[in-house]
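**Student:** Any chance you can model this:
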Amino acid sequence: MIRRDLLAIAEMIDPGTRVLDIGCDDGALLDYLARTKQVDGRGIELSQAGVNGCVARGLSVIQGDADTDLRDYPAGSFDYAILSQTLQATRAPRTVLSHLARIGRRVIVSFPNFGHWRVRWALMAGGHMPNTPDLPYAWYDTPNIHLCTVQDFKTLAADLDLKIERLRALTSAGDPIPAWAARFPNLLAPQVVCLLKGR
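**Tutor:** Next up is the predicted model:
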């Protein structure tokens, strides 16, 4: 089984391409892409447990940190550079996204949307930092240090001269939200997946 938000990422990837998955966890996406799309996949994972899980699946994954290790990759060395549910946990999201755009011909980024109406309501009605399926940690215990909205991400992409080719608005479970709601992703999408390319 593979998470549905990872399936949304997989749909954006062409068969037979070279893929770098940063923050690849246990390698579920890389394994799925290798089996179903015959990609040449590589991964970087911070946790040793994640690296061990990837190696157990026969995947080519190294232990590394998106904030410090991406600068070592040559420009244009992959067709796709993927950062799934990790951007908000990096110390320097702008630098990380810039490296991804240099390394991959296309970039796929997914993240929880801090502009979602449930997050806004939790702040307004309760006066506390929100706790949702996409943001499940207490404010003092979260690995998410740079929360953003869909609009914030669009601004960052534009600042880096990246074009958003596709934006998939997803439910917390990773399913597409209804078409009418997808027209308002900043308010109605708990999480998004974006396919980007340099202009």
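
**Student:** CA atoms for contacts and neighbours, from now on please.
**Tutor:** Noted.

**Student:** Count the residues that sit near residue 60.
**Tutor:** The tally of other residues near residue 60 (other Cα atoms under 10 Å) stands at 15.

**Student:** Surely it is in contact with residue 51?
**Tutor:** No: with the criterion set as Cα atoms under 8 Å, residue 60 and residue 51 do not qualify as a contacting pair; they are 9.2 Å apart.

**Student:** where do the contact lists of those two overlap?
**Tutor:** Contact criterion Cα atoms under 8 Å, 6 or more residues apart in numbering; no residue bridges residue 60 and residue 51 by contacting each.

**Student:** For stretch 182-199, buried residues please.
**Tutor:** For stretch 182-199, a neighbour-count test (16 or more other Cα atoms under 10 Å) marks 182, 185-198 as buried.

**Student:** for comparison, sequence B:
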Amino acid sequence: MSKLRPDLQIIADNIVPYSRVLDIGCGDGALMAALRDDKDVDARGLEIDPANVSSAVAKGLSVVQGDADIDLSAYPDGSFDYAVLSQTLQTTHRPDVMLEELLRIGKQAFVSFPNFAHWRVRMSLLFGGRMPVTRLLPQTWYDTPNIHHVTIDDFRALVRDGKLQQEGQWFLSGDKQTSKAAANLLAEHAVFLLRG
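**Tutor:** Reported below is the predicted structural model:
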């Protein structure tokens, strides 16, 4: 399999071959290309950035330009085996509604996001008094697309309150997987697999 960002690699490793996948916020299509080439997956993408759409289409991928907050309603119920939302949840207007849409469209949903409760973020706020700029959160507070600062514990509560089933969870510190013990403090990034 081609080299993917660590959260995308976890997702790719856990998608069954020959599945139907909708990658929402697919970027340049790296995950879609890997799934197509390595697992014979029928992958489709939705991406807001026109440059990323062009890049993905140039790779022979089926990607349309659209806004996840608005355009997911056009997809029929249960049209995919998996809906994927990677590093996009925190940029959506209503993450709770987004999860409902993901699980309406897909039988299962992968969601990954940066953990805003990671100890480096906490230390930056505590000692610097400013919103942090890190490897996973590289933009300044006024230039970031992140409008919801979600933590792992916040997401777990959203899943519980929405009565969703959690099928899997993976946590990353740097580019390596870490234990779920104290993940809210120690993990920089989280990946969840959900079922409605």
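
**Student:** Fetch the TM-score of the aligned pair.
**Tutor:** Comparing the two superposed chains by TM-score structural alignment, normalised by the length of the second structure, the resulting TM-score equals 0.96, with 194 aligned residues with a Cα RMSD of 1.0 Å.

**Student:** between the buried residues of stretch 182-199 of the first structure, which is closest to residue 7 of the first structure?
**Tutor:** residue 193 (10.5 Å; Cα to Cα).

**Student:** Which strand or helix spans the closest one?
**Tutor:** strand 191-198 (DSSP states H and E).

**Student:** residues contacting the spatially most central residue of the first structure?
**Tutor:** Most central residue of the first structure, judged by C-alpha distance to the mean C-alpha position with Cα atoms, centre = their mean, is residue 84 at 2.4 Å. Shown here is residue 84 of the first structure, whose contacts under the criterion Cα under 8 Å, 6+ apart are 6, 21, 22, 23, 24, 108, 109, 110, 111.

**Student:** one more time with 7 Å, if that's ok
**Tutor:** Counting by Cα atoms under 7 Å, 6 or more residues apart in numbering, residue 84 of the first structure makes contact with 23, 109, 110, 111.

**Student:** dump the residue contacts of the aligned partner of residue 5 of the first structure in the second structure.
**Tutor:** Residue mapping for residue 5 of the first structure onto the second structure gives residue 7, with TM-score structural alignment as the criterion. Residue 7 of the second structure makes contacts with 112, 191, as judged by Cα under 7 Å, 6+ apart.

**Student:** hmm, 8 Å instead?
**Tutor:** With contacts defined as Cα under 8 Å, 6+ apart, the neighbours of residue 7 of the second structure are 86, 112, 172, 189, 190, 191.

**Student:** and the gap between the alignment partner in the second structure of the residue nearest to the centre of the first structure and residue 99 of the second structure?
**Tutor:** Residue-level alignment of residue 84 of the first structure against the second structure, with TM-score structural alignment as criterion, gives residue 86. Using Cα to Cα, to the nearest Å, we find residue 86 of the second structure at a distance of 12 Å from residue 99 of the second structure.

**Student:** Counterpart of residue 95 of the second structure over in the first structure?
**Tutor:** Using TM-score structural alignment, residue 95 of the second structure pairs with residue 93 in the first structure.

**Student:** which residues sit in contact with the aligned partner of residue 190 of the second structure in the first structure?
**Tutor:** Under the alignment defined by TM-score structural alignment, residue 190 of the second structure corresponds to residue 192 in the first structure. Listed by Cα under 8 Å, 6+ apart, the contact partners of residue 192 of the first structure are 110, 111, 112, 113, 150, 167, 168, 169, 170, 185.
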